[in-house]
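> Here's a sequence, model it:
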Amino acid sequence: MEVATGTAHWLGAGCQRRSTDQHPSIHRGRGTTEASEGRTGQGSRARSRRGRASKRPASQARAEARGESDVDTMSATMAAPTFLDVLVDALDKAGAYNSQYQEPPAAILWPDEKGQWKGLTPELIRRGVPLYTLGEYEPEERRGPGYWLRCIVDRTIDPPHSERETPILYIPGFGREDVRADEKCPFELRPLAELKYRGVLWNQQNSRDWTVRAFLQNKDTGLGVDVDSDTATERGLIESLPELAHQTQQSLRGAAPIRAAFLDSLVIRDSDRSVLDWLANAEASRSGLRDRELAAFADICRDRYGFDPESADPIEAARLLGQRAAGWETTWARFVEAPHRYSGVVEALREARPEGPPTLFDHPDSWPQDNEDAERRLREGIAGLAKLDSETARTRILELEREHGMRRGWVWTKLGSSPLASVLEHLARLAETTRYPLAGTTIAGMAEAYSREGWRTDIAALDALSAAVGSDAAIVRDAVRSIYRPWLEAGATAFQGAYVAEPGSYVPMPPPTVEEGTCVMFADGLRYDTAMRLTEILNADGIDCTTKPGLAALPTVTATGKPSVSPSAGSVSVDSPRPEGDAVPVWPDSGTKVVATGLRDAIAAGAVQILEGDRLGEPSGRGWAEFGNIDASGHTRGVQFESAWGVELRRIADRIGALVQQGWRRIVVVTDHGWLLLPGGLPAAELPEHLTDFRKPRFALLKPGAPADDLPTFSWRWNRSVEFVGAPSICSFQGGAEYEHGGLSPQECVVPVVSVSGSGDTTQPTVVSHDWRGLRCIVTVDGAAVGTHLDIRTKAGDASSSLAGGGSEVTAEGSVALLVRDDEQEGAAAIIVILQADGRVAARASTIVGGA
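Purely as a prediction, here's the structure:
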């Protein structure tokens, strides 16, 4: 009692020790029924509870307070216990006692003379540990002076922990020997001194304070993990403690012996990214790191990358990056993955380039000025193609491809610094495909050859023209013309010859059969090559489709071709009178011209729904939709149309996707004609206007008795007795236009029929809403069946393009939270897809990662 009495005068009457019956919480503490082994070195509070199961663990009390099942909590913990799990368990066991012989401890005292555990106290509190720290008065942080801690223990103030839990008093800056009930006790600890007898000290079996190293290495209470004894590792244990605490015991044992480099990697999780951030902007990088992160970063730079960020010039480090010095290979790969993120690195590399010409072992792709020099040489090479004949120009293009093609794999292409190297890929493809003329001597043979391979030449030309930007566009157009025009001319001449030799072999395709559940979509001017690209887009969207060739009605203009592919084709007069001004047929009963509005009325009269605008119709019936502005854009913009056709195809694909999602069983895409596109304009052909009733760029109707001379003639689809003359080869009667149609050529006459398979399910799921919270997207869907999957992708139909780890199944509530793990994807365009059980895309919605 002497000690108790001596202690009491420091505490004051209001906080003096109360009897057991004044502490009802104590009776609800933890206990065991095992025999006591006695408590040594700590008065009547012995360490006999070590290693014994408590009657009611504190973890269970905390779980119940949160409304959780203790079984669930423990099973999750024991599956792969972390450093933190083991520590919490050790603190729990520290308060165990034998309820038959001992009173429960009033508190667990945790002395920490070196203050090594301070960085972990916030995490312990978040885990629900009833932890309180000696220090300045900050009750919201569970920190305060000794008198406040005594009030927490004695519950003279209302503490946040339950009465069933034993409070843990963390005492940084003081060791076990400082907790003493005599005059030598530090002033700050005097209110707590008597708890040495009423409570229990948590320390090692050898009575020393628990250090982080000791706890890691201890096989009984701690994790049993070997740790290096050097100073750097000692410092790293403390600096990395918040991250170290979340490592599993298994992973730590696998990394043993724990060394400084491993600990630094926990603090700086992505060292490559951190180094690139530092190279891009050293000052901003430093300001974004905490002290312990700065120290770890400096250690990593010295050990792995061979430079000291505290003294080195960033240009020196950039040179090591560009030279792919030892340890820098993955850093360069990381830069190549997302160069836009590290814009400052580009200029650092520019300044860091070694003097003199590159050697055999250098990396020319590292230095931006080397790529710029190569781009200038390529520009000169492409500019000179227009002066060459087609065969020499093709050879030169392929030589340039061998010299510069590799640069498309360089990082500078991603940054938009190699536009001509990108164009060259398409020019080389064009050079290869124009080596040989289109095969075949008959209409059927040439149509088959064009639909199999010929269209690839046309799409290569379009791709080359589309890729050219700015001032480079002019030289690319000249290059395309130099090798594309002769191939176009040869194909058109041969096709016209085949028609003249056997006119009856040219049979326009019939209109598609419109059954129940079928919607016919008319896309004006959908040339065969663009239809093949549309097929690729639809397949990437997860929509099943096929494309087959047919022959367009003649002449290849909308007035003739559109009625021919419509459901009302059979109602149009095949004895239409000689046209005036254009090849427009008539209705047989009224003799009125078949114009757009009248055609739609006739289609509707046949019990076919007209799906104007964004209407989706009733998918159990039949439908007719018109969509797309390809032909209008071509006439308006000429060769500059190359920048619009890709956008139009995307719009058409989205419209088809909406119809599929609506539940149409089958969508058939048809068109009226193709077209010719030649940079610099189609060559002119002479046909005096006074010899014609009317004259269009690619065909004309001669006056009766006017000679056709050597011009190819062909019969009208709506009256075979009416014959038109076509412009020879790829010429135009009104020369100069770059985009035209109406005549005889594979590009104008061989047209696609795109057949899309829908599900026929009118209860397709839909994306109702999606809300980004950082990189987590909360998606709500409607109509999703059991087994329906949700994902975020860059390509709807490509599972390998998932940004959300493959996605997850829709919950019963119709919502899913998807996490994009790569923060470098923030701001990128993506697609939310609803997938059926068989993996097919049932619905899609565009989004921007992280929100707009």
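
> rest of the way, CA atoms for contacts and neighbours
Fine.

> From residue 340, how far off is residue 830?
Distance of residue 830 to residue 340, given as C-alpha to C-alpha, to the nearest Å: 18 Å.

> Who has more neighbours out of the two?
A count of neighbours by other C-alpha atoms under 10 Å puts residue 830 above the other of residue 830 and residue 340, at 20 against 15.

> Could you look up the SS state of that one?
For residue 830, the assignment made with DSSP: H, G, I helix; E, B strand; the rest coil gives strand.

> any idea how far it is from residue 399?
In terms of C-alpha to C-alpha, residue 830 sits 38 Å off from residue 399.

> need the contact list for residue 175.
Contact partners of residue 175, counting by C-alpha atoms under 8 Å, 6 or more residues apart in numbering, are 111-113, 209.

> Go through these and give me the one with the most neighbours.
residue 111 (25 neighbours).

> quick one: contacts of the host helix or strand of residue 376?
Remark: residue 376 resides in helix 368-383, with elements defined by DSSP states H and E. Contacts to helix 368-383, defined as C-alpha under 8 Å, 6+ apart, come from residues 346, 349-350, 364-365, 397, 400, 404, 407, 412, 417-418, 420-421, 472, 475-476, 478-479.

> Let me see the ranges of the strands in the stretch 51-200 of the chain.
According to DSSP state E, counting those that start in this stretch, the stretch 51-200 of the chain carries its strands in the segments 108-112, 131-134, 143-144, 168-172, 200-201.

> can you give me how far the last one is from the chain middle?
Distance, stretch centre to chain centre, for strand 200-201: 53 Å (C-alpha atoms, centre = their mean, to the nearest Å).

> follow-up on the earlier one: ok, which pair from the contacts of residue 175 is furthest apart?
113 and 209 (7.3 Å; C-alpha to C-alpha).

> Mutual contacts of those two, please.
175-176.

> one more to line up against the first:
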Amino acid sequence: MKLIDLLSQEVRASAEYNASAQLAPSVILWTDKLRQWESALPLLQAALPELVVFGDYQPEKRQGPAVWIKCVIENALPEFQLPEDKTPIIYLPGLERRDLRAISSCPVTLMPLAELQYRGCWWAYNSTGRDWTVNAFLTSANGGAGLDVARDEKTQQAMLRVLNEMLESDQAELESRRLEAADFNKLISNDPVRDLLTWMNDSRATRERWDQSRWQALCGICETEYHFSPERDGDITAAELLCQRQGIWETVWQRFVEGATHYPKLPALLMSVSYDLAADGESYPAINQSEEAALEAALRKLLDKQTSDVRQGILSLERQHADRRGWVWTQLGLSPLASVLEPLAVVANLTQNAFSGTMPEEMATQYRELYWQTDDAYLRVLAFSLPPALQELVQKLLHHVYTPWLDDITLSFQKLVQVKGYPGSGSTKEEVGNYQPAGELVFFVDGLRYDTAQRLVKRLQPLGNVSLKSSWAALPSVTATAKAAVTPVTDRITGRISDVDFEPSLKEDDKDFSAHYLKKFLAEKGWDYLSESETGNPTRNAWVQSGDIDTEGHVKGIKLAARIDTLLHEVTERVEELLAAGWTKIRIVTDHGWILTPEPMQKTDLPKHLTETRWGRCAVLKESASSGMLEVGWYWNPQVTIAMAPGARCFKAGQCYDHGGLSLQECLTPMIELVSTKSSRQKTVQAKVGDVRWMGLKCRIKVEADDANVVAVLRTHAGDASSEICNRKPVKEGKCTLMVEDDRYEQQTAVLVLLDEHDTVLAKTATLVGEE
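Down below sits the predicted model:
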């Protein structure tokens, strides 16, 4: 039983009487000279709806002067009614029993209530008739809770400070132990460690925000358990104790580590704590800051050294600073260099070997088995969010260790191609062969490099059986040439001497191959071309494209590295939508990779009079011209001669991102196959979203469907049923109305989804909630 229930029971019990000898009391009078119960009035009135308070006229609080109270208990106020089955209780704060008994001398304002003492009863402490104090109620075994409460001043003060919390506590939880100040303080500060850290995080703001009882509760707990006074010692003393982590403060430290992001200002306070040589940097942010400064100085010194020494220096520093990544300061972003040092060391280690081979395929095997990790780690270094000065430092270090390696392996690969030939010349591409008769979807991602494909594979693995293979890009490795080579309509495409900008043309006439003809030829083969909002029919084959990494690279340059994971997330979301729509096999293909250097690529001169057209990493040579560089034939017409920029260099100045050249990063392309392991019924129902109109938060739609069991719903993610923001409604006679109950979604992007009876996504379209 809660104490408030016990209190209510005892107050009401004071109105019990002998019906054979007495009349029922008209009221229960509750005097409280010390006003100890006054702070709990809202709680008391909630538990005792028959309780009214003597005081200023505030009827909304069931409080008023004597005349008003008399009217209330006599039911003379139609607008104010007390429960008929309960004896009215009149609470008299600041008054005692004798104030009413001395009728001739009591205040005029009180006189109307004096007569109630004769036809009412008192809630009084035993036969003495004294007021029930809070302590008396808690400790008395006769009419009280019978608890063991210490009588010292701190305990008594704490008891009154947490009166509301105490009354809402269970009697059983407070029995069988002596209650002292700390026990009462914990009732209002039920998580003292959290409160302590919250106060330390911003002591002034917290003190202003908390009420007096909560603040005093924390102070009491700190004095008894943490051995310091927030009021006398202040937050700096608490910071010193936290950094030292002695005794009970170790528990506080562990709580800080577990939820450090909830206390963003606390590290600045801890930074002011002085330390000695024996201090542990794990709990002293100033030590971590000093280590970061030393690491920066050491990295800057490496910039004046030879490449091999730079690599060894990075590896040595990694061994020195790796442990700091386990400190909480790294979690809070206060160790950026220690964090970026991890992938930087991977780059330094793997670039020690400028691998080669006897055949281009041998180099490709080595890259697939190990050295793709160099490029992956390199991109992770560039993706770190660092201050400009540190970003510049890291890019210079990468220029020392990564760029020479990229140049060396690319030159080696080009020499092998010059002697042995390009592996992708004239080969039948797996991307455009061996399709299922139906039910296969080809998903094109522009610029999906082999190392980024490894990241994508990890994201896709929870969705089904995933396999990763590799192929070779059509030369030159630019979108116009290489994308056409991985479409299912390559038999309709050719290349002519007159074609420009590496755009192939149609076999039947000299028109350029374009998106229009891709859609046209796919339709002639019985394939669907799906737009971004379509999920298609899984009983057919289809082509879809999304995740344009290449465009991001040309626009963002070196900042592409920070966008990779976001772009791959978008691809994964699209794949999930397609799987939810019933597709069971998805083949992800690409056209080419790319190279990205930490500083602009070295420019290689190629006289303009030798070229028909010149791109960054490749150029079409004029008939009979010779560039003195590696030359290859165009994939679509070998009679067109293309000069390749040597190594990791460029025919144009200022380029950090580019493709079209001859390197493993540009030409060794991934092909991912995903087969869903979830059994799903192939979709046969056809549905299409028609008109969508909003009236406030009500969405009215028109639907074209060939089945009666189609339902509509609004989601924030099309393939995620848990993201639905309204109730599902069936489509009847081609119409449906959806209602968004939660106005926080207003003006937010949502997806209108049509589902069949198996929750298969039939169609979807983006919309803006509440759009006018």
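
> TM-score them against each other, please.
Remark: TM-score between the superposed chains equals 0.77 [TM-score structural alignment, normalised by the length of structure 2]; 703 aligned residues with a C-alpha RMSD of 4.4 Å.

> give me every residue that touches residue 592 of structure 2.
446-449, 473, 477-479, 482-483, 659, 666-669.

> before we move on, what about residue 7 of structure 1?
181-182, 190-191, 193-194.

> Now for structure 2: which helix has the highest residue count?
helix 388-420 (DSSP state H).

> contacting residues around residue 13 of structure 2?
So residue 13 of structure 2 contacts nothing (C-alpha under 8 Å, 6+ apart).

> gap between it and residue 294 of structure 2?
Residue 13 of structure 2 sits 75 Å away from residue 294 of structure 2, going by C-alpha to C-alpha.

> Hmm, residue 644 and residue 661 of structure 2 touching each other?
Yes - at 5.6 Å, residue 661 of structure 2 counts as touching residue 644 under the criterion of C-alpha atoms under 8 Å.

> Find the residues that touch each one of these two.
Any residue near both residue 661 of structure 2 and residue 644 by C-alpha under 8 Å, 6+ apart counts here, and that gives 617-618.

> which one of those two has more residues nearby?
More neighbours surround residue 661 than the other of residue 661 of structure 2 and residue 644, with 32 against 27 (other C-alpha under 10 Å).

> Translate the more buried one into the numbering of structure 1.
Superposed on structure 1 with TM-score structural alignment, residue 661 of structure 2 falls opposite residue 743.

> so what's that match up against?
Residues near residue 743 of structure 1 by C-alpha under 8 Å, 6+ apart: 554-556, 698-699, 726-727, 749.

> redo that, cut-off 10 Å
Contacts of residue 743 of structure 1 were listed using C-alpha atoms under 10 Å, 6 or more residues apart in numbering, and they are 492, 496, 554-557, 673-676, 696-700, 712-714, 724-732, 749.

> Could you do residue 277 of structure 1 as well?
Residue 277 of structure 1 touches 271, 283-286, 341-345, counting by C-alpha under 10 Å, 6+ apart.

> Could you rerun that using 6 Å?
residue 285 (C-alpha atoms under 6 Å, 6 or more residues apart in numbering).

> for residue 324 of structure 2, same thing?
Neighbours of residue 324 of structure 2 in contact, by C-alpha under 6 Å, 6+ apart: none.

> Mind doing that once more with 7 Å?
residue 338 (C-alpha atoms under 7 Å, 6 or more residues apart in numbering).

> just checking, it is part of a strand?
No - the assignment for residue 324 of structure 2, made by three-state DSSP, is helix rather than a strand.

> Assumed residue 576 of structure 2 was part of a helix.
Yes - counting by three-state DSSP, residue 576 of structure 2 falls inside a helix.

> Alignment lookup: residue 125 of structure 1 to structure 2.
For residue 125 of structure 1, the residue aligned by TM-score structural alignment is residue 45.

> Measure how buried the nearest residue to that match once chain neighbours are set aside is and give me the count.
Using C-alpha to C-alpha, 6 or more residues apart in numbering and skipping the chain neighbours, the partner closest in space to residue 45 of structure 2 is residue 51 (5.8 Å). Neighbourhood size, residue 51 of structure 2 [other C-alpha under 10 Å]: 24.

> show me the contacts for residue 51 of structure 2.
45, 88-91.

> try residue 173 of structure 2
Applying C-alpha under 7 Å, 6+ apart, no residues qualify as near residue 173 of structure 2.

> What does it correspond to in structure 1?
Taking TM-score structural alignment, the alignment pairs residue 173 of structure 2 with residue 251 from structure 1.

> Show me the strands in the stretch 501-650 of structure 2, by range?
505-506, 527-530, 541-545, 585-589, 595-596, 611-614, 618-621, 631-634, 637-644.

> These into a markdown table, with extra columns for distance to residue 377 of structure 2?
Output for the strands of the stretch 501-650 of structure 2, formatted as a markdown table (distance: least, C-alpha to C-alpha, whole Å):
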| stretch | distance to residue 377 of structure 2 |
| --- | --- |
| strand 505-506 | 39 |
| strand 527-530 | 34 |
| strand 541-545 | 27 |
| strand 585-589 | 23 |
| strand 595-596 | 13 |
| strand 611-614 | 32 |
| strand 618-621 | 27 |
| strand 631-634 | 31 |
| strand 637-644 | 27 |
